[in-house]
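# Below is the sequence, then the predicted model.
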Amino acid sequence: MIKVALIMGISGACRYCELTNLKSTDVKDAGSYLLVSIPDTKTGISRKFTIMEEGFCVNAIKYAENIFLFAQFA
């Protein structure tokens, strides 16, 4: 879980509150990349970023899939 938060935080330049308010519906799996939407930001402007399937991001996709599967059953 910490690895996913780190990768998402760095990739999207996210603040702590943006990461904690993130929902599984804000992350869309598009096959080779993840599309992450940050709807509620400090500045009031929503933004989107992608995590591509390259290098360390492959691990982010693997860990994110496991976390979202776990969250659905919790």
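Ah, there it is.

# rest of the way, CA atoms for contacts and neighbours
Will do.

# how about the strands in this protein?
Using DSSP state E, the strands of the chain run over 27-29, 33-38, 47-52.

# most packed of the ones you listed?
strand 33-38 (a mean of 18; mean count of other C-alpha atoms under 10 Å).

# Redo the strands of the chain as TSV? Include distance to A64.
Formatted as TSV, the strands of the chain follow (distance: least, C-alpha to C-alpha, whole Å):
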stretch	distance to A64
strand 27-29	9
strand 33-38	9
strand 47-52	11
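
# Roughly how far does R47 sit from L35?
Noted for R47: a distance of 11 Å to L35, by C-alpha to C-alpha, to the nearest Å.

# Second structure for comparison follows:
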Amino acid sequence: MNTLPTHTTLTVPARLIQAGDEFTLHRRTRTAALHAYRFTVGCVRIRFTDGGEAFLDHDAPVDVCRPVRNVPCATG
């Protein structure tokens, strides 16, 4: 039986990080609590689910593991 993926891996600019995205930062796996939002010109702020936050260049490439929210339904 085939199973559908529950996560997909993408490379996105830091400004497009969404709540629930998992990514590695400083050799630790982090999960975004909220969408990234503009902090200063060219910089975004990302809050983590386990507390803490990071400030990244808004164009910095980040490899994220994003939950698939809309799983297609197939019937046989």
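Structure's in. What do you need? Keep in mind that what you see is a predicted model, and the values were worked out from it rather than measured.

# Provide the TM-score value for the superposition.
The TM-score (TM-score structural alignment, normalised by the length of the first structure) is 0.35; 47 aligned residues with a C-alpha RMSD of 3.8 Å.

# And the strands of the first structure: which comes nearest L69 of the first structure?
L69 of the first structure sits nearest to strand 27-29 of all those, at 12.8 Å, using C-alpha to C-alpha.

# For the closest one, give me every contacting residue.
For strand 27-29 of the first structure, contacts defined as C-alpha atoms under 8 Å, 6 or more residues apart in numbering pick out 34-37.

# swap the cut-off to 6 Å and go again
34-36 (C-alpha atoms under 6 Å, 6 or more residues apart in numbering).

# just those now: which is nearest G12 of the first structure?
V36 (8.3 Å).

# surely that closest one meets F49?
Yes: V36 of the first structure is within contact range of F49, at 5.4 Å (criterion: C-alpha atoms under 6 Å).

# one step back: make TSV out of the contacts of strand 27-29 of the first structure and add distance to M8 of the first structure.
As requested, the contacts of strand 27-29 of the first structure are arranged in TSV below (distance: C-alpha to C-alpha, whole Å):
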residue	distance to M8 of the first structure
L34	10
L35	11
V36	9
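
# Buried ones in the host helix or strand of V62 of the second structure, by neighbour count?
Element membership for V62 of the second structure, per DSSP states H and E: strand 61-67. In terms of neighbour count (16 or more other C-alpha atoms under 10 Å), strand 61-67 of the second structure has its buried residues at 62-66.
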